[in-house]
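J.: could you look at this predicted model? Sequence included:
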Amino acid sequence: MQFKLPTTATAPFCPAEVQGSVAVTPGAPFWKRILQFAGPGLLVSIGYMDPGNWATDIEAGSRYGYSLLFVVVLSSLAAMVLQCLSMRLGIATGKDLAQLSRDRYSPRVVRGQWVLAELSIVACDLAEVLGGALAFHLLFKISLTSGVLLTALDTLIVLGLQGKKFRDLEAIILGLIATIGIGYVIELILVKPVWSEVAHGLVPSLQVVSGREPLYLAIGILGATVMPHNLYLHSSVVQTRAVKRNSRGIGSAISMSRIDTIASLLIALLINAAILILAAAAFHATGHDQVTDIENAYKLLAPIVGTGFAAILFAVALLASGQSSTFTGTVAGQVIMEGFLNLNIPCWQRRLITRALALIPALIGIQMLGNGAVGELLVASQVVLSLQLPFALYPLIRMTDDRALMGEFANRLPTRLLAWALFVVISAANVWLVFQTVGWV
């Protein structure tokens, strides 16, 4: 399926209409080319700082201080490797992971992959619903049920972006990421962590994760970091740049996009690290080592830090986290539906369907379990994501290894070995997380 430039005023999320829509100036200075290629990595990075990541990072920092910080770093480095593979696949082939899967596998396998990918998007959207609802609850003192219903209005945001350019979407995402980042910079200034202890937490230690509970949390951090639908998303959105389809043009695009990917995921790493550091400094260091959910963290911040401003910043950053994922979830949904099924529906309809499927378990869980359902449902959403991950990783690595498909841009031996090692470790860790969650181990 060939992409084409937009001819109608549609939303900027439809991948079939935005390939090559962002101009790249040949022979431009290095800094200008970096700016022209910057953006797709930001859309992907949002998935690495959503409310599901908040839940695992807060619990890890509260219970074990800074000692699991190295897990956040290693998980983020693994994500950088895998997202770079996804980016390279999209640029080198001119197709995304979902499209290539449709070309290479049987219809039955493709339908199975599509169902699993859709489940991962709904699970991620569930975390966004819960995070947004909790933010509304904390900021405006409304019930969680009302907060959940308010999150349905984000479809109006998607409608409001009809006719906007893809660069406009990237600018909005940058603004939301900046909101989260600035919020946490101020939070850390207020909390005053012990930076020598933070540095010690960056040192990998098997002894730290030797116990059952810290190992469970470490795997939870890993499971919440690498999200399957982001791999489909990244292989598509990198194609928004108009590059020459020759060896030099493709190689240059891959180099520029690699910088964008690593820089964007570095921002996500810093924000995730900041969440854990905040929890460690504010809670663990003050004897509150049982803060295991976001709402408790919000309530304790003000009395511990000595100002209600810290709690408000926390809630605003949480709201920005949930809302930013709304956009990327819509893009990913379009990519997956078009790629696997060759089916395109209006983006607002796509958003409405996904959000409706996420609202149902959120409302049922809150009605049955009360406010305590938020933490449990957030963990459940991460487990569902964990289940899908190997089914996206395997074809990604196989395809980027394939010289017939990738040509000179196929994985070299060191990359191939690293990628398959990550597949084994991440898949095993996620399977263990699922077994632990359901009580099988």
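T.: That came in fine, so what should we check first?

J.: from here on, contacts and neighbour counts on C-alpha atoms
T.: Will do.

J.: contacting residues around the residue most central in space within the chain?
T.: Nearest to the geometric centre of the chain sits Gly47, at 1.2 Å (Cα atoms, centre = their mean). Listed by Cα atoms under 8 Å, 6 or more residues apart in numbering, the contact set of Gly47 reads Thr225, Met227, Asn230, Ser325, Thr328.

J.: Val22 is in contact with Arg241, correct?
T.: Yes. Using Cα atoms under 8 Å, Arg241 makes contact with Val22 at a distance of 4.8 Å.

J.: okay, the two: which has more neighbours?
T.: Taking other Cα atoms under 10 Å, Arg241 and Val22 do not tie; Arg241 has more neighbours (21 against 18).

J.: gap between that one and Thr330?
T.: Remark: distance between Arg241 and Thr330 (Cα to Cα, to the nearest Å) = 20 Å.

J.: and Trp420, by the same measure?
T.: Distance of Trp420 to Thr330, computed by Cα to Cα: 30 Å.

J.: of those two, give the one with the bigger neighbour count.
T.: Neighbour totals were compared for Trp420 and Thr330, and Thr330 leads with 25 against 15 (other Cα under 10 Å).

J.: how about the helix or strand hosting Ala92: buried residues?
T.: Element membership for Ala92 (DSSP states H and E) is helix 69-93. Residues 69-73, 75-93 are the ones in helix 69-93 that count as buried (16 or more other Cα atoms under 10 Å).

J.: dropping in the other structure now:
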Amino acid sequence: MGPSAPHEPLLMPTATASTASSGDEEDIARGRVVICPVDALPSDEKRRAKFSMRTFLRYAGPGWLMSLAYLDPGNLEADLQSGVYTGFQLSWVMLLAHAVGLLLQCLSARLGFVTGKSLAQHCRQGYGPRTGTILWILTEIAIIGSDIQEVLGSAVAFRLLFGIPLWMGCIITAADTFTFLAAQYLHGTRVLEGFVVSVIMIMCACFFANLDVVKPEPISVALGFIPSVASYAVVQMVGVVGAVIMPHNIYLHSALISSTRRIDRRNPRALEQANVYFSLDAGVALVVSFFINTAIMTSFAQGFFSPHCATNPSGTLGCNTAAIEPAGECALDDCNCVNSMGQQGFCTAIGLSNGGSALASLVGSSEFAATLFAIGVLAAGQASTMTGSLAGQYVMEGFLGLHIPLWLRLLVTRSIALVPALVVAVWQSTAAGESAASLSAVNDWLNILQSIQLPFALLPLLHFVGDAKVMGHDWAIGSRLKSVCWACALSLIVINAYLLHSQLANLEAGPFMFALGVAAFGGYLVLMGAAVRSELKAFLRFSYLSPPLRLRMQAHADEKWWVRPVAGALASQTADFFTYPIDTSKTRLQLSGEAGGVKRYSGMADAIKKVYQNEGSSGLYKGFSAALVRQGLYRGLVFALYEPLRDETCELLGEDKSSASLKVKILAGGVGGILGSAMINPVDVIKVRMQGDLKVGAERRYRNVFDGLYKMYTTEGLKGISVGVIPNMQRAFLVNAAELATYDQCKEEIVKVFGDNTFSYFVSSMIAGFVAAVVSTPVDVAKTRLMNQDLTKGRAYRGLTDCLVKTVKSEGLFAVYKGFIPNWVRIGPYTTIAFIAFEEYRKQAVRLSS
């Protein structure tokens, strides 16, 4: 028995025999393709092999329209620059990005054919008016940004082919899209799909012909699929991933399937067939897209990559053999280069605007290569403008529930996109702006715009395809696939955040702009949370645990979802207040005598006494503002993740969730610690530095956590924010794996003797704390010393191992256990206070919420 259809409200009425033919005629009149159900196929065809080419061709089409977003001018420039600036080494990234893209597109297709509605329609119905409106505005902005890229890309191709100015090419492109879309209006969707396939084949012919002209070395190409990334290629790697997966494309695919194909969604076999053939359609289209993108990357990697240019002090550049003299993008005495083919050139920026001339020079001033390149770019720009217009129409209709004529929608968006495109074109035509770097900069910022919008397509998609009420129990994605999808989504969000940071890092910003940026980022996170609020509510309602105990108490029937997170955060901060002096003594002991320096303290009590005498009571609470932020985020996240991770691990290993084994508990606690520590690392750095600061008054390093974050970001950049993150994650794994697993095991035995009471919790915590301190203190010492480094003065340690080796050499073997006593002693009191405070805060929160 195959998967069943979704719940009744989402099903189309079953057509009777008398109405079927009229319904088909109406669908054909609208340009929709009527899919013949499996059970209605001729008996001889049903007896054939599972795959039927005739059936596949009925489904084929939406995947090819969707794939054009992987081949727009923005992607082509990203491919080109990946080859120029990094060589062959990012081929594996291109493959991985297309694989993740295929997964997301298959999910988008599944949403369309199972529910008969597009993602935009589900957003309008599933979210409130406020959230839905914000999502619509953001998506429209992303579509307009993509439209600008496509218009500029086509204009560049017109200039390369016919020598016309960029601004005129923009106007031609803005107008000719109406001509192409008239074909869909007059002849239906299938004509447009056939035209798109033809355009993609033209791109294949052009770019593979160029590949044949360049003739890259097969061994070098093959080595590019072995994962490795040089330091200078990291930003470009992130750019490739960010350019490949476009937000509006996820909306487009579900809309194309729900609006251009009629599926009998009451028939389980028809849904199974649709799942196979739509996935195959998307897979074939993206395989072709992958080969085109790789052909461009490989062509330019062979002819223009030079390690000397890639590591140039002026920035990552390519070795351009067409350049007669340096373009001013690097120092004159550092611009000479030799490419992999032994040809002389200069280090310059290479993009769409000069890529054709560079190729022509590479193969002996032949205009054939330049013409092929220009034709391929023109085909990409023209075709992608059509699908961009379709995406805009479907998004507007889905979010607003309005039917907008395509010509009117195109007129509005194209007019909006034309203004900035013309501004860029005119600026590019001036002497000051005439360089490949200027257009590339515009393209980079437009890719940033897409990156900002990406979560607002990914998160709603995963929300709806994982909801059994929307998809039906049999078509909602399972726990394993859901875990993979969420991991991919979070990875993409992190990658795009890094891309955004790399673009903004060089901009000067004062404290006001920094604070404004932090506030904007906070709003951004809130909006992302709104997109998956039901998942967050369920997660926090049933999984939140008060740190550092795993409290298994039944929630009151009227307890709101936010009660446990708020109570847990306040409880951990309260416990931190009473035990913070012990933590300060631990940090001071770990830093004492570093690198042969003065050993200021003989133990925990001596450290507390001297800090109080020299710096007052405020010295014992240095960095407490950072600790409050840290505890509110880290403890809540770590212990909220513990139970879900434990249960998921049990399910994967086939164990009973009620009696998880020790290895499962160690793994769940450790992974939760890694995720939590990675997220709060910047706050942890500030806390350590403030605790280790011996200065008082105005001479202090940082006034508070926010002053510290601002100063660290502006003076040290991403390096300061991420310093010590690896040992922090390693320490977190060891602490949480040892502490949570040991606590679980000890509590089970101790409760049998002393009963389920506070004394049992205290004893279990002290034993768990001792084990955790034994295994984690060496890493904790290294983490503290790494974080305390002033990176503006250089690094004292290269990493965890280097720090431990130097510590043992200069201070002896037992130096790696500095701070062991306060590290352990703090656990018991902290646990008891957190337990009592949690209960009291929870009661008050329940009272307030009711």
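T.: Happy to help now that I have it. Note that the coordinates shown come from a computational prediction; the quantities given were computed from them, not determined experimentally.

J.: that older thread, the second structure: matching residues for the helix holding Ala92 of the first structure?
T.: Mapping helix 69-93 of the first structure onto the second structure (TM-score structural alignment) gives residues 91-115.

J.: okay, now Ala199 of the first structure: neighbour count?
T.: Neighbourhood size, Ala199 of the first structure [other Cα under 10 Å]: 13.

J.: make that Ile364 of the first structure, sorry
T.: Ile364 of the first structure: 13 neighbours (other Cα under 10 Å).

J.: with Phe368 of the second structure instead?
T.: When counting by other Cα under 10 Å, one arrives at 16 neighbours for Phe368 of the second structure.

J.: helix or strand: which one has it?
T.: Element membership of Phe368 of the second structure, judged by DSSP H and E, is helix 367-400.

J.: that helix aligns to what range in the first structure?
T.: Counting by TM-score structural alignment, helix 367-400 of the second structure sits on residues 308-341 of the first structure.

J.: would you mark the buried spots in that stretch?
T.: Neighbour counts over stretch 308-341 of the first structure (16+ other Cα under 10 Å) mark 310-341 as buried.

J.: name the single longest helix found in the first structure.
T.: Ranked by residue count under DSSP state H, the longest helix found in the first structure is helix 247-282.

J.: can you name the residues of the second structure that it overlays?
T.: Aligning helix 247-282 of the first structure against the second structure (TM-score structural alignment) gives residues 268-303.

J.: how far does that stretch sit from the chain's center?
T.: 21 Å (Cα atoms, centre = their mean, to the nearest Å).

J.: mean shift between that stretch and the first structure?
T.: Once fitted to the first structure, stretch 268-303 of the second structure is off its aligned match by 0.9 Å on average (mean Cα distance after the TM-score superposition for the first structure).

J.: okay, the angle between the strand ranked longest in the second structure and helix 268-304?
T.: Longest strand in the second structure, counting residues (DSSP state E): strand 344-348. On the basis of axes from the mean of the first three to the mean of the last three Cα atoms, to 10 degrees, strand 344-348 of the second structure is oriented at 120 degrees to helix 268-304.

J.: give me the mean deviation of the helix or strand just after strand 344-348 of the second structure from the first structure.
T.: As assigned by DSSP H and E, the chain's next helix or strand after strand 344-348 of the second structure is helix 352-362. Superposing on the first structure and averaging over aligned pairs (mean Cα distance after the TM-score superposition for the first structure), helix 352-362 of the second structure comes out at 1.3 Å.

J.: what angle do helix 352-362 of the second structure and helix 367-400 make?
T.: Between helix 352-362 of the second structure and helix 367-400, the angle comes out at 160 degrees (the same axes, to 10 degrees).

J.: got a list of contacts for helix 352-362 of the second structure?
T.: Defining contact as Cα under 8 Å, 6+ apart, one finds that helix 352-362 of the second structure is touched by 76-77, 80, 153, 156, 160, 214, 300, 303, 320-322, 366-371, 373-374, 436, 439.

J.: name the element the nearest residue to Ser299 of the second structure once chain neighbours are set aside belongs to?
T.: Excluding the flanking residues, the one nearest Ser299 of the second structure by Cα to Cα, 6 or more residues apart in numbering is Leu211, at 5.2 Å. For Leu211 of the second structure, the host element (DSSP H and E) is helix 189-214.
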